[in-house]
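Novice: Sequence first, predicted model second:
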Amino acid sequence: MTGPSTEDRLAIFELYARYSWALDTGDTDGYVDLFTDDCEATEESREGTLEVLKGKDDIRHLVLKFHNREGFPGHQHQMGQFVFEADPQGRPDHWLVRSYAWATINHPPEPPHLHWCGHVRDVVAKIDGRWLIRSKDIMGWAGAVLARFEKA
């Protein structure tokens, strides 16, 4: 499978740009608006616990955890190396998108520094002509993603 059309791929890239921009500029409503009504998300903590979120109210709770945190202004989230795969449930106008993810912090006059790196697994859906996030899994760069390197 070759992935989404060029037009859809560009619209999905725009979705991710808007996601990071809304997250990093405190646009809570704009962030929540990028998800489907029936969205689901998981976020893996540094300790390995998993937070499970369902629906836009939970997504709002997730982003407010960052937007309300002292010291959060100055974060910049980046995603790249996008890999498109068929939707695991075989739905039309849906794609599984895997990407690297990282966040820097910039609080001048200190130099910026890498705060976190990991990977993201999303399912995006085209709803009424607009690409949105239907599910999101945010994971650190550890564990199952590195299983091929573990010694037998």
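Specialist: Received, thanks. Numbers count the residues shown, from 1 in each chain.
Novice: switch to C-alpha atoms for all contacts and neighbour counts from now on
Specialist: Fine.
Novice: how about the strands in this structure?
Specialist: With strands called from DSSP state E, the chain shows them at 35-44, 50-54, 75-86, 94-105, 113-127, 130-140.
Novice: So for the longest one, what gets flagged as buried?
Specialist: Put plainly, it is strand 113-127. 117-126 (16 or more other CA atoms under 10 Å).
Novice: The first one too?
Specialist: Residues of strand 35-44 classed as buried: 35-36, 39-43 (neighbour count, 16+ other CA under 10 Å).
Novice: And the residues you listed, which is closest to Phe13?
Specialist: Proximity of these to Phe13 (CA to CA) peaks at Phe35, which lies at 14.6 Å.
Novice: adding another structure so you can compare the two:
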Amino acid sequence: MIRPSLTALAVLLAMSAPAAAQPPADADILRETHDRVAITELMWNYVRAIDSLNEEAYPTVFTPDGSFGEAKGPAALRKMVADLKHSQAERRAKGETIPAMHHIMSNAHIEFIDRDHARYHYYWMTVFAGSPYTQPPRLAAAGRGVDEVVRLNGKWLIRSRNVAPTD
């Protein structure tokens, strides 16, 4: 009689033990790969919009409530770029040379929170181009960032940019 009780106990223990982690299904691997490519493209579109001072394209990479610092929402994000563009135009009008601006994001890591939310970790630099063969590029600023990105209506967008996280 002891043997059936031990067998029953072993069955109960096996049923209550956590299931072994299953490897991700091919469909999950494919979805995550597609998402990584889409997020990488999103960040490329972000950099091109700001470097080209395209105030119309810039807010399109953000969610409707998206933010960068104090600028929140499409109108504020558009104004942020338009103000930068205007400032550079004024400086050029005074004879100042304003070299091309390049935002460089590197060592990126995409951390998926769930299927529709991720964090984009990276190091960044803002570099102003030099003149070929006469002036080297100028590093204006550098740091680390963690952006919150979300899938909204099937498209990855930036919810918030944080270029100075405290962690």
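Specialist: It's in. Keep in mind the model is a prediction, meaning the values are calculated, not measured.
Novice: List the TM-score for the superposed pair.
Specialist: The TM-score (TM-score structural alignment, normalised by the length of structure 1) is 0.73; 129 aligned residues with a CA RMSD of 2.4 Å.
Novice: For the buried residues of strand 35-44 of structure 1, work out which two are farthest apart.
Specialist: Within the buried residues of strand 35-44 of structure 1, Thr36 and Glu43 form the most distant pair, 17.3 Å apart (CA to CA).
Novice: Would you convert the buried residues of strand 35-44 of structure 1 into a markdown table that also reports distance to Gly140 of structure 1?
Specialist: Output for the buried residues of strand 35-44 of structure 1, formatted as a markdown table (distance: CA to CA, whole Å):
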| residue | distance to Gly140 of structure 1 |
| --- | --- |
| Phe35 | 22 |
| Thr36 | 24 |
| Cys39 | 21 |
| Glu40 | 18 |
| Ala41 | 15 |
| Thr42 | 12 |
| Glu43 | 9 |
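Novice: With respect to Glu70 of structure 1, which of those residues is nearest?
Specialist: Closest approach between these and Glu70 of structure 1, by CA to CA: Glu43, at 20.1 Å.
Novice: For the closest one, give me its contacts.
Specialist: Applying CA atoms under 8 Å, 6 or more residues apart in numbering, we find Glu43 of structure 1 in contact with 50-52, 137-139.
Novice: Of these, keep whichever come out buried.
Specialist: For those, a burial check counting by 16+ other CA under 10 Å picks out 137-139.
Novice: so what's the most centrally placed residue in structure 2 up against?
Specialist: In structure 2, the C-alpha nearest the mean C-alpha coordinate belongs to Tyr120, at 3.9 Å (CA atoms, centre = their mean). The neighbours of Tyr120 of structure 2, taking CA under 8 Å, 6+ apart as the test, are 108-111, 145-149.
Novice: now do 10 Å
Specialist: 39-40, 43, 108-112, 145-149, 158, 161-162 (CA atoms under 10 Å, 6 or more residues apart in numbering).
Novice: Same question for Gln76 of structure 1.
Specialist: By CA under 10 Å, 6+ apart, the contact list for Gln76 of structure 1 reads 20-21, 23-25, 102-106, 112, 114-115.
Novice: from those residues, which is closest to Asp57 of structure 1?
Specialist: Set against Asp57 of structure 1, the nearest of the contacts of Gln76 of structure 1 by CA to CA is Leu23 (15.7 Å).
Novice: What residue in structure 1 is paired with the residue nearest to the centre of structure 2?
Specialist: Under the alignment by TM-score structural alignment, Tyr120 of structure 2 pairs with Val97 in structure 1.
Novice: Many thanks, we can stop here.
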